[in-house]
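1. Below is the structure, and that's it, no one-letter string:
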């Protein structure tokens, strides 16, 4: 396996855009969510990109796949938190749908990249 330059990976680039969108969203959450949902969403969104970059340093595709799997898990976790924001009326429908679509695209691209690295597929 050759090591990947994570900054050139489209999945990392799109995860970074999601981080930017996340911080815009969480800055508008109620103050009482400062140490709850806001903190969790920030950590989770950063985890998506961080696991991609950390995994890219590993010496085998099998090791990289483990980090990509963790990244994918964080993307699904973030989607759940986004749904909580919507259900609690912290965000409007239009923004919810935009961000939901964005995170689903990231999830799909991570999954497809994982499939391309998996020797068993």
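-> Structure's in. What do you need? What you see is a predicted model, and the numbers here were worked out from it, not measured in a lab.
2. going forward, measure contacts and count neighbours with C-alpha atoms only.
-> Fine.
3. ok, now which ones touch residue 76?
-> Going by CA atoms under 8 Å, 6 or more residues apart in numbering, residue 76 touches residue 107.
4. distance of it from residue 70?
-> Distance, residue 76 to residue 70, by CA to CA, to the nearest Å: 10 Å.
5. likewise residue 60?
-> 16 Å.
6. who's more crowded, the two?
-> Using other CA atoms under 10 Å, the more surrounded residue of residue 60 and residue 70 is residue 70, with 18 against 14.
7. if you skip the residues just before and after it, what's nearest to residue 109?
-> residue 11 (6.3 Å; CA to CA, 6 or more residues apart in numbering).
8. Touching, the one you found and residue 106? I think so.
-> Yes - applying CA atoms under 8 Å as the test, residue 11 and residue 106 come out as touching, 6.5 Å apart.
9. Comparison target below:
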């Protein structure tokens, strides 16, 4: 069992989730139950699955949860690209968030590679 709060990838993914919530506050009200909600759910899913996996009994289970977190990160990236293309996110915000996301994706992959399976 890992202490998820000490994992840098968890810390950075929590920061990312907070940033996406702040970003989506400016989305149009008609997007509240569609793209806004999907973005926020995907963003929260990343640190949640890292934490959930860290609390499991073995590395194989942890690796599985890290895979789910990686999948959520890809979903989030797709949603952010769509939001940018339809003009809901400006280029600077899009690049900043996707840059954070790319770093987190690499960290998840490295953590998966480091686990004994």
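-> Ah, there it is. Small disclaimer: the values here were computed from a predicted structure and weren't measured.
10. Quantify their similarity with the TM-score.
-> The TM-score (TM-score structural alignment, normalised by the length of the second structure) is 0.97; 117 aligned residues with a CA RMSD of 0.8 Å.
11. Residue in the second structure paired with the residue nearest to residue 109 of the first structure?
-> Matched to the second structure by TM-score structural alignment, residue 11 of the first structure sits across from residue 9.
12. Hmm, its match is touching residue 107, no?
-> Yes - between residue 9 of the second structure and residue 107 there is a contact at 6.0 Å, judged by CA under 8 Å.
13. These two - which one has more neighbours?
-> residue 9 (21 against 18).
14. Can you check which part of the first structure stretch 52-71 of the second structure sits on?
-> Mapped onto the first structure using TM-score structural alignment, stretch 52-71 of the second structure covers residues 54-73.
15. Residues contacting the strand or helix carrying residue 105 of the first structure, please?
-> Assigned by DSSP states H and E, residue 105 of the first structure belongs to helix 93-117. Contacts to helix 93-117 of the first structure, defined as CA under 8 Å, 6+ apart, come from residues 11, 14-15, 18, 21, 61-62, 65, 68-69, 71-72, 75-76, 79, 82-83, 86, 121.
16. How far away from the center of its chain is stretch 93-108 of the second structure?
-> From the chain centre to the centre of stretch 93-108 of the second structure is a distance of 9 Å (CA atoms, centre = their mean, to the nearest Å).
17. Residue 90 of the second structure: neighbour count?
-> Residue crowding around residue 90 of the second structure was assessed by other CA under 10 Å; the count is 12.
18. Find the residue closest to it in space, skipping its chain neighbours.
-> Among residues not flanking residue 90 of the second structure along the chain, residue 84 sits closest, at 6.2 Å (CA to CA, 6+ apart).
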